[in-house]
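Asker: Sequence plus predicted model, see below.
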Amino acid sequence: MRDLLMLALFSGLIWKTFKDPMWGVLGWVWMGVMNPHRLAYGWAHDAPWSMVIALALFVSLLVHRDKLVKLPVNGVVVLLVMWILWIGVSPLLFSFYPEKEFNYWSRAFKVLLMVLVSMLVVERRQHLDWLVMVLVVSIGYYGLKGGVFTIATGGAARVWGPEGSFIEDNNSLALATIMTVPLIRYLQLQATRKWQRYLASVAMVLCMASAVGSQSRGAFLAIIAMSFFMWLKSRNKLPLAIVVMVALPLMFMFMPDSWSDRMSTIRTYNQDDSALGRINAWHTAWRLAVDLFPFGGGFTVAGPAAFAKYAPDPSIPLTAHSIYFQALGEHGFFGLFLFVGIFWLTWRRASVLMRRSKSAPDLQWARDLAGMCQVGLIGYATGGAFLSLVYFDLPYYLLLIVVSLDRIVAREMDSRAKAVPAAGPPTVAGAASPSSSSPSPYWGGT
């Protein structure tokens, strides 16, 4: 039954994609982030859904090429293009296992390439709202289910993600869930009905409960950091502060002793085998990057060969469990510079967006969205310090949102500047200004 439902939904999605490439973008995001086919048990479980939707999207781009927008040229996009090119250099030159590189490279390349392709399509607020909703539904499904499971079991069992995805293990799912909370907050800020705001509050609490129930130490630190920044970047700070200050202590209070014991290892990392293994991997990545400067050892660097040559303790070859040391070990110092630079410039561009839209009441939605993207990036920067998620889709979609939002706001500001006459006639008190704009119908305005 699930296989047939998946086929029906996907068939409708392909049909819509041929009519509008934006549906192909949404379909790609849905398949890549949620992995709904992994919820089926028959032939649909392993069918090449992503490949089919990607092909349909490229056909639609050719058919509707007159409707596409130009790829923006700014620091974020330039570094992203350089990053896409650079991730193929180290695997080609210095890989310890060259025969295994292609599968890892192709997965990362497809994620990054589709972000660039999506920039040709996403051009309106409606598109951004759809994209945010797809991300919220895709990750929120697992967050809500995991939150209910955590509450029902008292946090005695960990929460896991869909098989074969970036968010399969408990730590990765926890970080993804935490990064989705600010997007839910954005939808809540745009809601005009009480039940929508209450539903968003429940969703945020359950997502945080799911992350806590994962027993991920990185997610625990991300929750603390992100909660503060979400309060800092939000309007209506008091209700949010009350929810966070009440919900989080209650979650921590009712978690079992196994959760408390695991969190306590943050302070006693030098007595924890897992933490020591990660530190060993970090030393390995550093030594390798220094030796091969400015290159790295490729996607398969976390293997016995590299550890035998560079590790302080070659007997425990582990993945870096850190986006920073993963980027460093795989792609060298220049790769790390590109990776960090992409998201640093995304953060800066979001800050500029918030300043530009601050004085325009009808662009408050843009300020909200830019701020919540920054909060999501804080979660990624904090929690990702303990996870190997350099190529995880979600942070790159936050980048996509910020770049597209920047273009929308710039276009709106330019149109207003052109609409204002150099010396117009006096206006009647109470009359609307020629540059005033009605609130957007999407999500009910602010």
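Answerer: Nice, thanks for sending it over.
Asker: all contacts plus neighbour counts: C-alpha atoms, from now on.
Answerer: Fine.
Asker: C-terminal to the longest helix along the chain, which secondary structure element comes first?
Answerer: Scanning the chain for the helix with the most residues, using DSSP state H, yields helix 323-357. Proceeding N to C from helix 323-357, the next assigned helix or strand is helix 364-383, under DSSP states H and E.
Asker: Just checking, which helix or strand succeeds that following helix along the chain?
Answerer: helix 393-419.
Asker: Of all the residues in that next one, which ones are buried?
Answerer: For helix 393-419, burial by neighbour count (16 or more other Cα atoms under 10 Å) applies to 393-409, 413.
Asker: what do you get for stretch 303-314?
Answerer: In stretch 303-314, counting by 16+ other Cα under 10 Å, buried: 303-304, 306-307, 310-312, 314.
Asker: and these as JSON lines, adding distance to Ile266 and secondary structure?
Answerer: Putting these into JSON lines (distance: Cα to Cα, whole Å; DSSP: H, G, I helix; E, B strand; the rest coil) gives the following:
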{"residue": "Gly303", "distance to Ile266": "26", "secondary structure": "coil"}
{"residue": "Pro304", "distance to Ile266": "27", "secondary structure": "helix"}
{"residue": "Ala306", "distance to Ile266": "28", "secondary structure": "helix"}
{"residue": "Phe307", "distance to Ile266": "25", "secondary structure": "helix"}
{"residue": "Tyr310", "distance to Ile266": "26", "secondary structure": "helix"}
{"residue": "Ala311", "distance to Ile266": "23", "secondary structure": "coil"}
{"residue": "Pro312", "distance to Ile266": "22", "secondary structure": "coil"}
{"residue": "Pro314", "distance to Ile266": "24", "secondary structure": "coil"}
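Asker: here comes the other one, which I'd like you to weigh against the first:
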Amino acid sequence: MLRGLLVLFVYILISAYGFGMPHLFALAYIWTDLFRPQGVAQAIISGLPLSMIFGVAAIGAWFFCKDKPRRVTFGTGVMIVWTIWMTISTYNAVVQDAAWAKWDWAFKSAVFAVLLPYYFNTREQIESALLMVLIPIGANIIAVGIKTLMGGGGYGMDMAVSGNGISESSTLAMVATSVIPLFLWVRNYSLLVSPAWLRQVMALSLVALALVAALGTFARTGLVSVALLLVIGFFRTRRKIAYVCVVLFLLSGVSGFMGDAWTERMGTLQTAGSEASAMGRVAAWLWTLDYVKEHPFGGGFNVYFINYFSLPMTDGTILEVKGKAFHSIYFEVLGELGIPGLVMFLSMIGWSITTLLSIRRFAKRHAELGWMGDMATGLVCSTFIYMLGGAFVGVAFQPYFWYLFGIGISLKHYADRLRKQPEYAPTKTGFE
């Protein structure tokens, strides 16, 4: 009851100030989309379509936004085409009802990612958008991390609090790992989280709990994602020997804390060729390749419902797979949106990474823009982790990823405005 009253009070405040500060409605939409507060405050707001209410309010408040970008970037343009293409594919989908059910939330995530740069145009606003993405995920990380510390975790356990598409173990493990570079950015540069000591404690605690949560899910995707994070950390740190020593020390205690069950499950990475779960994914991928050969434009959302594939196992048995999910962002996009969809998907990711690296180079030339360079770096690291972990999880259309994409576009527009100022203009011989 009290939680419901608190959440309702927050929404009343947002509604009161939203049209004076339009980005508040956008922040509220991100929160309700990623966290689903109805799940933790059911007594009062369980029946309210909060996401729709704030989505409509945000679109209406768009007309009051100041300093809106006046040109469309390549990434935004491709995203617009992407939303049109996913709609056309849904009209032609093989499994109509299931396709429209997925389109309903996937389309909204893509559209709002396009709109994000129009709401967040200052450093504080961009940071507020980033925080509003991190806070809901952080809430789930805290819950899963603490439960893991108390009970050791476990595969398939429902330990998340509330979330849009991130409570599944492999997805949660990958997302928890990918947000760590962004938590570290908050620790070093946040203007909105103060005082400094509180920011340090909160960020470092969330980093530790995120690692515990990623491993505590017992999802192999989590181990792979953490491994990439550690590699990235090695190349970014200046104290490489000390870094390696600390990592080895921490890793030596992981198996002992997690227990034999965790060690045995992680050991199946070495025998994936004979494990039914892993080979089932391979079978689904092979079916997707065969399907796209005959249907290059894909089969629409949730086309995997019709898949059927037989795969010989190393022990001589035949593994039959029917209606198995894609378990990969790349095969998910390929199977559902076809070759054009995959080309657009990879183009947007490639453009985003290239653009963020360009922002990083620009910020390096100006000491006061260290926050911008490190935010761009953090977004790149998070993207790489998502791309690797996503190779084994079908989360291509999850809002978390596309909100980070939209924040990157907001950062680009902000950097472009700075480049027009005399003190930030490039030198005659300089290149980004």
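Answerer: Great, that's in hand. Keep in mind that what you see is a predicted model, and the values were worked out from it rather than measured.
Asker: Next, the angle from the longest helix of structure 1 to helix 393-419.
Answerer: If you take axes from the mean of the first three to the mean of the last three Cα atoms, to 10 degrees, helix 323-357 of structure 1 sits at 20 degrees to helix 393-419.
Asker: quick one: helix 323-357 of structure 1 to structure 2 mean distance?
Answerer: Superposing on structure 2 places helix 323-357 of structure 1 at an average distance of 0.8 Å from its equivalents, by mean Cα distance after the TM-score superposition for structure 1.
Asker: Counting by contacts, list what that helix packs against.
Answerer: helix 75-86, helix 89-94, helix 273-291, helix 364-383, helix 393-419 (3 or more Cα pairs under 8 Å, 6 or more residues apart in numbering; DSSP states H and E).
Asker: rerun at 7 Å
Answerer: Secondary structure elements in contact with helix 323-357 of structure 1, counted by 3 or more Cα pairs under 7 Å, 6 or more residues apart in numbering; DSSP states H and E, are helix 75-86, helix 273-291, helix 364-383, helix 393-419.
Asker: Let me know the closest of the buried residues of stretch 303-314 of structure 1 to Leu387 of structure 1.
Answerer: Gly303 (17.0 Å; Cα to Cα).
Asker: In contact with the nearest residue to that closest one once chain neighbours are set aside, which residues?
Answerer: Nearest in space to Gly303 of structure 1, with sequence neighbours left out and distances taken as Cα to Cα, 6 or more residues apart in numbering, is Pro317 at 5.9 Å. Counting by Cα atoms under 7 Å, 6 or more residues apart in numbering, Pro317 of structure 1 touches 302-304, 307.
Asker: so Glu168 of structure 1 touches Pro162, yeah?
Answerer: Yes. Contact criterion Cα atoms under 7 Å: Glu168 of structure 1 and Pro162 qualify, at 5.0 Å.
Asker: Pick out whichever of these two has more residues nearby.
Answerer: Taking neighbours as other Cα atoms under 10 Å, Glu168 of structure 1 and Pro162 compare with Pro162 leading, 18 against 15.
Asker: separation between the residue nearest in space to the middle of structure 1 and Lys418 of structure 1?
Answerer: Geometric centre of structure 1, nearest residue: Leu394, 2.2 Å, by Cα atoms, centre = their mean. Separation of Leu394 of structure 1 from Lys418 of structure 1 (Cα to Cα, to the nearest Å): 36 Å.
Asker: returning to that earlier point: can you tell me which of the contacts of Pro317 of structure 1 stay in contact in structure 2?
Answerer: Counting by both residues aligned by TM-score structural alignment, their matches' Cα atoms under 7 Å, the members of those that carry over to structure 2 are 302-303, 307.
Asker: Just list the residues touching the counterpart of Thr148 of structure 2 in structure 1, thanks.
Answerer: Taking TM-score structural alignment, the alignment pairs Thr148 of structure 2 with Thr150 from structure 1. Contact analysis of Thr150 of structure 1 by Cα under 7 Å, 6+ apart lists 209-210, 213.
Asker: As TSV, these with neighbour count, distance to His45 of structure 1 and secondary structure would be great.
Answerer: Converted to TSV, these look like this (neighbours: other Cα atoms under 10 Å; distance: Cα to Cα, whole Å; DSSP: H, G, I helix; E, B strand; the rest coil):
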residue	neighbour count	distance to His45 of structure 1	secondary structure
Ala209	29	28	helix
Ser210	30	25	helix
Gly213	32	27	helix
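Asker: Ser11 of structure 1: which of those residues is nearest?
Answerer: Ser210 (32.2 Å).
Asker: excluding its backbone neighbours, what's nearest that closest one?
Answerer: Per Cα to Cα, 6+ apart, closest to Ser210 of structure 1 is Gly147, 4.0 Å.
Asker: residues near the counterpart of Trp282 of structure 1 in structure 2, how many?
Answerer: In structure 2, the residue matched to Trp282 of structure 1 (TM-score structural alignment) is Trp285. Neighbourhood size, Trp285 of structure 2 [other Cα under 10 Å]: 23.
Asker: what's Trp285 of structure 2 in contact with, if anything?
Answerer: Trp285 of structure 2 touches 326, 331, counting by Cα under 7 Å, 6+ apart.
Asker: now it: how far from Ala219 of structure 2?
Answerer: Counting by Cα to Cα, the gap from Trp285 of structure 2 to Ala219 of structure 2 is 20 Å.
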